[in-house]
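The sequence and its predicted three-dimensional model are supplied below.
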Amino acid sequence: MDASTSRVDPKMLELLVCPLTKGRLVYDAKAGELVSEKARLAYPIRDGIPIMLISEAREIKD
């Protein structure tokens, strides 16, 4: 994945929360995702835009 497609403004990251838990998100630059550890969901980032839809999130399994 091209770094420019997954880069997210750090100020925006401070404002974003998981839509399910309202908890904080962790930016995984390598995977290009925002991870909600509490909900065990990873939200994709497409063209630099976080897709904050539960239906688009990837479930994180052990």
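Right, received. Where do you want to start?

alpha carbons only for contacts and neighbour counts from here, please
OK.

Give me the most central residue, the protein.
In the chain, the centroid-proximal residue (C-alpha atoms, centre = their mean) is L34; its distance is 1.7 Å.

didn't it look like it was pressed against D28?
Yes. Counting by C-alpha atoms under 8 Å, L34 does reach D28; the two are 6.0 Å apart.

what's the longest helix belonging to the chain in contact with?
Taking DSSP state H as the criterion, the chain has its longest helix at helix 10-15. With contact meaning C-alpha atoms under 8 Å, 6 or more residues apart in numbering, helix 10-15 is reached by L25, Y27.

and the comparison structure, right after this:
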Amino acid sequence: MPLKKDLLDILACPACKGKVTLKPAGDGLECPKCKVVYPVKDDIPIMLVDQAVKTSEWTGSK
């Protein structure tokens, strides 16, 4: 089940508190300001700064 829009509307980057957007594949939440992606595993966003992956290094959630 994909993330619901209501949840996406309230989620924010834990580092900068900016807006995050769902990657097209639905496997990550991207913060354009910090240039990182937070993985989504089993439809659960992992919003931990130490779990973020640089956007340039993002290959998708494993």
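Right, received. Where do you want to start? Everything quoted here is computed from the prediction, not taken from an experiment.

list the helices and strands the helix or strand just after the longest helix of the first structure packs on?
Downstream of helix 10-15 of the first structure, the next assigned helix or strand under DSSP states H and E is strand 26-28. When contacts are defined as 3 or more C-alpha pairs under 8 Å, 6 or more residues apart in numbering; DSSP states H and E, strand 26-28 of the first structure sits against strand 33-36.

Excluding chain neighbours, what is closest to A29 of the first structure?
S6 (6.9 Å; C-alpha to C-alpha, 6 or more residues apart in numbering).

close enough to count as contact, that neighbour and D47?
Yes. Between S6 of the first structure and D47 there is a contact at 6.3 Å, judged by C-alpha under 8 Å.

out of the two, which sits in the more crowded spot?
Remark: of S6 of the first structure and D47, S6 carries more neighbours, 22 against 15, as counted by other C-alpha atoms under 10 Å.
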